[in-house]
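Trainee: got a predicted structure plus its sequence, pasted below:
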Amino acid sequence: MEVPQGLGVNQDIHAGNATLDLEDREHQAGWVRVRVEESWFTVERALLARYSDYFAALFQSGMTESEQDELCLKGGVHARGFLIALTVCRGEIPTISDADELVDAVECAAFLQVPRLVRHLCDIIDSDNCLLLYQAASIFGVHALFHSAALFLCDAFDELKEAAEDTISADLLQYSQSLSPSAYIAIGTHSPSMDMLHDCFRTVCYLDEKEGEWKHLTNLPTLCSTSMAGVAVLDNRLYIVGGVYGYGKETVDASFCYNPATGAWIVLPGPQQQRYDFTLLGHEGRLYAIGGEFQKRIISTAESYDAKKGEWTFIQQAPRPIASAACAVARQRMFVCFWKPPDTTDIFEYTPAIDEWKLVTTMIRNQSYGHCMVAHRDNLYVMRNGPCDDFLRCLIDCYNITTGQWTALPGHYINSKGALFTAMIRGDSVFTVKHMLTLQYTITDNGWKPCRQMKGFPKSGSLWTCLLRLPKMGPVIPQLDAQGKEEETTEGFGEAIPQL
């Protein structure tokens, strides 16, 4: 009898009394043997009940099967899919590249109702498997995966159009195209202003890719600062936290949140520890404020903001004091660059479930300071200045979190005075922007290939960039007045921003 290899699989086959003793011990310890097709899996009952809604309901049903030492799954689940589910539930990250394995995993996630497996499948969507997962999720009714794959197709439609039209049904194609694609957003560096000194360039802009130019989305609230602030997107909402104002670098205590669906800004509490020039990262319902400066001193404290509760709480402090650190999320894992002069970049991972920092890898390069880090699939791309602090050129190093290997992308990249230090990735494309130009790259196995050049941002200086899904039709845009009250206006939405 063949038993698949992997976590959760008992491969010790005994005979006679030894087998009976083993089964007795496993029963007492809360284990159950599950038959899937011709394979047997010995699994903890608690693991199945915790991660599978199907098994949780079965074990609490009071039916005869709920107390049996052996269960047989008939129909709807294949051994490969069940093994993948067990691996994911045990916290491992399986490599699933075969099309049949992907379909088996989707079928298992649907039949056994395994949310963690669904999240994993959503996270591994890429241009190679998007259409397959979209179709499989539609067949088996895995709604979260269906929607995630539809959004990916919406974002990468130009690259996948021909394959999509040949592969999926018209209904699936229509649904994906009814969604709003991610738009490239840019915000200049501004301090809070007074109404009487209104700065017409205190705006949030989006890139109109059809016309190749930047257009007005919304104005920043009067008291909002983007100077040395934290800027991040969480659940398709733009957060601007902290920042400084005045010559003395006084800290802004509040946070500001913009919802593109309604066009409204709201004011939220700032971190408990006043900070500026810090790292802000949005991930799984929380913002993470890491390090920064306070009263001209670099700090290592870190906090988490629960968006549902509206509360900041302290988490494990960073491994060492750090300011303006580059960060990225790859495969649902949070990574932060810590630079150690003159030539060392340490990449740490923060794991929220156990509130722990762990050193993942170290890169030693001349001029190794990582100005920006972005993630694509299993890869972290660290952009750094060129030789002899040549900021007109940029070097890129790639770290694969699965293999643990570093590679240097060949050649130098034209940095356009810092454009590559504000990069954002959508699908297989990279967007960079500066005052001179906006450049789009295509990510290939051999590096980043420039594919399109558009107009630059209309205001010079440092930029914050992110991705937001905007309504397809221009909404009524409520703004915040000086007292934080909403004012409705349609003025300016979609208008091109004049160049300075």
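Mentor: Good, I have the coordinates. Numbering: from 1, shown residues only.

Trainee: going forward, measure contacts and count neighbours with C-alpha atoms only.
Mentor: Will do.

Trainee: geometrically speaking, which residue is the centre of this protein?
Mentor: Centroid-nearest residue in the chain, with Cα atoms, centre = their mean: Val329, separated by 4.8 Å.

Trainee: host element of that one?
Mentor: Using DSSP states H and E, Val329 falls within strand 327-330.

Trainee: give the next helix or strand downstream of that strand.
Mentor: Past strand 327-330, the next helix or strand by DSSP H and E is strand 333-340.

Trainee: return the distance of that following strand from the chain's centre.
Mentor: For strand 333-340, the gap between its own C-alpha mean and the chain's C-alpha mean amounts to 15 Å (Cα atoms, centre = their mean, to the nearest Å).

Trainee: so Leu268 makes contact with Val252?
Mentor: No: look at Leu268 against Val252 with Cα atoms under 8 Å: they stay out of range, at 11.7 Å.

Trainee: of these two, who's got more company?
Mentor: Val252 (23 against 17; other Cα atoms under 10 Å).

Trainee: check the gap between the nearest residue to Cys205 once chain neighbours are set aside and Glu209 for me.
Mentor: Nearest residue to Cys205, sequence neighbours excluded (Cα to Cα, 6 or more residues apart in numbering): His216, at 4.6 Å. Using Cα to Cα, to the nearest Å, one obtains 13 Å as the distance from His216 to Glu209.

Trainee: presented hereafter is structure B, for comparison with structure A:
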Amino acid sequence: MADNDQVSQVDSMKMASFIDANESAKPRGQTYVLSVHSAAVLRNLNEFRLQDGHLCDVTLVAEGKEFAVHRAVMAAASEYFRAMFTGDMKEATESKVELRGMPAVGLEHIIDFAYTSKICLCMDKIRDVLMAATYIQLTPIIDFCSEFLISEINIDNCVDIGHIAHDYHLAKVDRTADDFILKNFSVLAKKEEDFVRLTLEKLVFLLARDELLASSELEIFKAAATWLSHDPDRIEHASKVMEKIRFALIPPDAVIESVQTVDFMRQSVGCTNLLIEASNYHLMQLAQPVLQCDRTRVRSLGPSLVASGGLTKQSKVEVCADALFFDKTCSKWVNMKPLEKTTYTHCVATLGNFLFVVGGQNTLDRVGKSAVASAYRYDPRFNRWLQLASLREARTYFALCAVRGRLYAIGGENRNGEIASVECYLPNKDEWTYVTQLPMALFGHAGSVLDQSIYISGGFASGTFSNVLYRYDPALDQWDSRAPMPTTRGFHCMARVKNRIYVIGGNHFDADEERVDVLTVECYTPETDQWSQVAPLREGQGESGISVLDDKIYLIGGYSLDQNSRIKSVQCYDPEKDLWGNVPDYPEAIAGVACCTLDLPSDLKKTYM
């Protein structure tokens, strides 16, 4: 052999040297490994198989079709065949083994995989392959089939893939098919020949999901009605299907014109009761926030940050009526239906996924002379505002908290100065009533709710900043004092995450009696009535908006004394990591903005994007 040939042969091998440490005097030995050997052996065995079954020792039969194979290869590739050929089963010695219930196409793919480690999948044969792989419990092929099905999902085959996933218990494929249908429900509903092939269980499951995307609830109803009408035997399930339709989200006139005219909606007692329920909901407009149930909940991909009102523009002071939501999918702020009137230093709260905007002031005024008593409610279901009964007292720089189905407007300031009064709003009566007032008059304080109690911190009183912490029990209509904050502050924010309350931002007087930003952030634990410090703000923010989304705190806009200007920064705090980060800025510098989280209908958000 030529030297070059020797080098070439050695280069094609992996070589490992070894020396026995305990017998160093012995001559060195070397181990050589031919990396392609195992593949070559399999390739040769496959060629033997394909050449008239050369050296094959058993024939597998499926649906009358015969496949000559090597027992050793099949046993090495599958536990099923190992048990068959190495145990006491009669097939261990038979020359021909019939696999009843095994599809021939599927078996052929299994055998090819055993010899080549490759498998070619297509939609036409996927059921046969899955049946065969399930039959012999060959998990790798089942996993390949799952990957293939997920990669192939489209509007033409999503129903079929869903059926396959259900039949073969492919949980990941089933979830993916469901998600695809939920996102493309409107398109699928128009493909009637495919849509009506959904099973009853799958249709009911889809209709119950908040994530179902459609142009309107009426469209969803019409699709469900089409499914029921496709087969007369399905009408008996009308009530089961229709109880997943949210008739309260359909305008009353559309219910009369397009829903009540459908035969089964009039003939089924269950369906009739659903329409009565929706009618009562629409009739009791003011009480709607406390009448919420699964059938009044908006279809949404999840809560959004919503910011409203505020004082904008650096060159010309302007109170705005803007309302914006933050879209997480594209990380940007998007304008939505504006407030009924311009306002800032107002307060917002949510009840039953309705947004309440209360009080504030509509002109720049530092002493509360322009405080207003107005109250409005926004319904994201129909994208409309409703004016409510006004507060008994105008108030700005106050706190508004929602607890036990009621709103509480606490303290604040008006033309008479700082106030201690507290008003409670009852939605079903649309009226404000006085309850026990604060222990002291305050404005510029902040409020939050934890365990059905209201907590009020800090604020400005008698010409100085406060560090008080008060707790209000609505059930007892009683205030008590808790451990004061380590730091005095006012015009700050409070937010609850899990079982802790965070006090953030604002300002106070320093040792030289200069008004400065407060960067320290303090955390209160009610169980121990103790305060602790967490990561500080990176820049000062007073008169900011605040809200919690996905257990993270968002601080929006505000006024920075250090910069002597309104700012558009949005800082995000992660309590789990004790870290502050930034998200996209608000569109413009703003102070006195009020924020909350709200489930906005997916179809409504699309109209503003």
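Mentor: Yep, it's here. As the structure is a prediction and not an experimental result, all values here were calculated from the model.

Trainee: tell me which helix or strand Ala132 of structure 2 sits in.
Mentor: Per DSSP H and E: helix 126-135 holds Ala132 of structure 2.

Trainee: so that helix aligns onto which residues of structure 1?
Mentor: Using TM-score structural alignment, none of the residues of structure 1 align to helix 126-135 of structure 2.

Trainee: mind listing what's buried in that helix?
Mentor: For helix 126-135 of structure 2, the neighbour count (16 or more other Cα atoms under 10 Å) marks Ile126, Arg127, Asp128, Val129, Leu130, Met131, Ala132, Ala133, Tyr135 as buried.

Trainee: quick one on the thing from earlier: any idea what the residue nearest to the centre of structure 1 aligns with in structure 2?
Mentor: Val329 of structure 1 maps onto Val449 of structure 2 when the alignment is built from TM-score structural alignment.

Trainee: which non-adjacent residue is nearest its match?
Mentor: Distances taken as Cα to Cα, 6+ apart place Tyr455 nearest to Val449 of structure 2, at 6.1 Å, with adjacent residues excluded.

Trainee: what sits against the one you found?
Mentor: Gly447, Ser448, Val449, Leu469, Tyr470, Arg471, Tyr472 (Cα atoms under 8 Å, 6 or more residues apart in numbering).

Trainee: which positions in stretch 423-435 of structure 1 come out as buried?
Mentor: Quick answer for stretch 423-435 of structure 1 (16+ other Cα under 10 Å): 423-435.

Trainee: and stretch 566-582 of structure 2, by the same measure?
Mentor: In stretch 566-582 of structure 2, counting by 16+ other Cα under 10 Å, buried: Arg566, Ile567, Lys568, Ser569, Val570, Gln571, Cys572, Tyr573, Asp574, Pro575, Trp580.

Trainee: with stretch 258-268 of structure 1 instead?
Mentor: In stretch 258-268 of structure 1, counting by 16+ other Cα under 10 Å, buried: Tyr258, Asn259, Pro260, Ala261, Gly263, Ala264, Trp265, Ile266, Val267, Leu268.

Trainee: which position in structure 2 aligns with the fourth one?
Mentor: Read it as Ala261 of structure 1. Match for Ala261 of structure 1 (TM-score structural alignment): Arg381.

Trainee: rewinding a little: so how far is Thr226 of structure 1 from the residue nearest to the centre of structure 1?
Mentor: For Val329 of structure 1, the distance to Thr226 of structure 1 - Cα to Cα - is 22 Å.

Trainee: follow-up on the earlier one: hmm, Arg496 and the match of Val329 of structure 1 touching each other?
Mentor: Yes: counting by Cα under 8 Å, Arg496 is a contact partner of Val449 of structure 2 at 7.0 Å.

Trainee: any idea what Ile164 of structure 2 aligns with in structure 1?
Mentor: Checking TM-score structural alignment: Ile164 of structure 2 goes with nothing.

Trainee: in what helix or strand does Ile164 of structure 2 lie?
Mentor: helix 158-167.

Trainee: how many neighbours does Arg538 of structure 2 have?
Mentor: 12.

Trainee: ok, now which ones touch it?
Mentor: Leu519, Trp580 are the contacts of Arg538 of structure 2 under Cα under 8 Å, 6+ apart.

Trainee: ok, Pro269 of structure 1 next?
Mentor: Pro269 of structure 1 is in contact with Asp253, Ala254, Ser255, Gly310, Glu311, counting by Cα under 8 Å, 6+ apart.

Trainee: checking the residues you listed against structure 2: which ones persist?
Mentor: By both residues aligned by TM-score structural alignment, their matches' Cα atoms under 8 Å, these still in contact after alignment to structure 2 are Ala254, Ser255, Gly310, Glu311.

Trainee: mind checking the SS state of the match of Ala261 of structure 1?
Mentor: coil (DSSP: H, G, I helix; E, B strand; the rest coil).

Trainee: touching, it and Pro601? I think so.
Mentor: Yes: counting by Cα under 8 Å, Arg381 of structure 2 sits close enough to Pro601 to count as a contact (6.7 Å).

Trainee: pull the most distant pair out of the buried residues of stretch 566-582 of structure 2.
Mentor: Farthest apart among the buried residues of stretch 566-582 of structure 2 by Cα to Cα are Arg566 and Pro575. That separation is 26.0 Å.

Trainee: thank you, goodbye.
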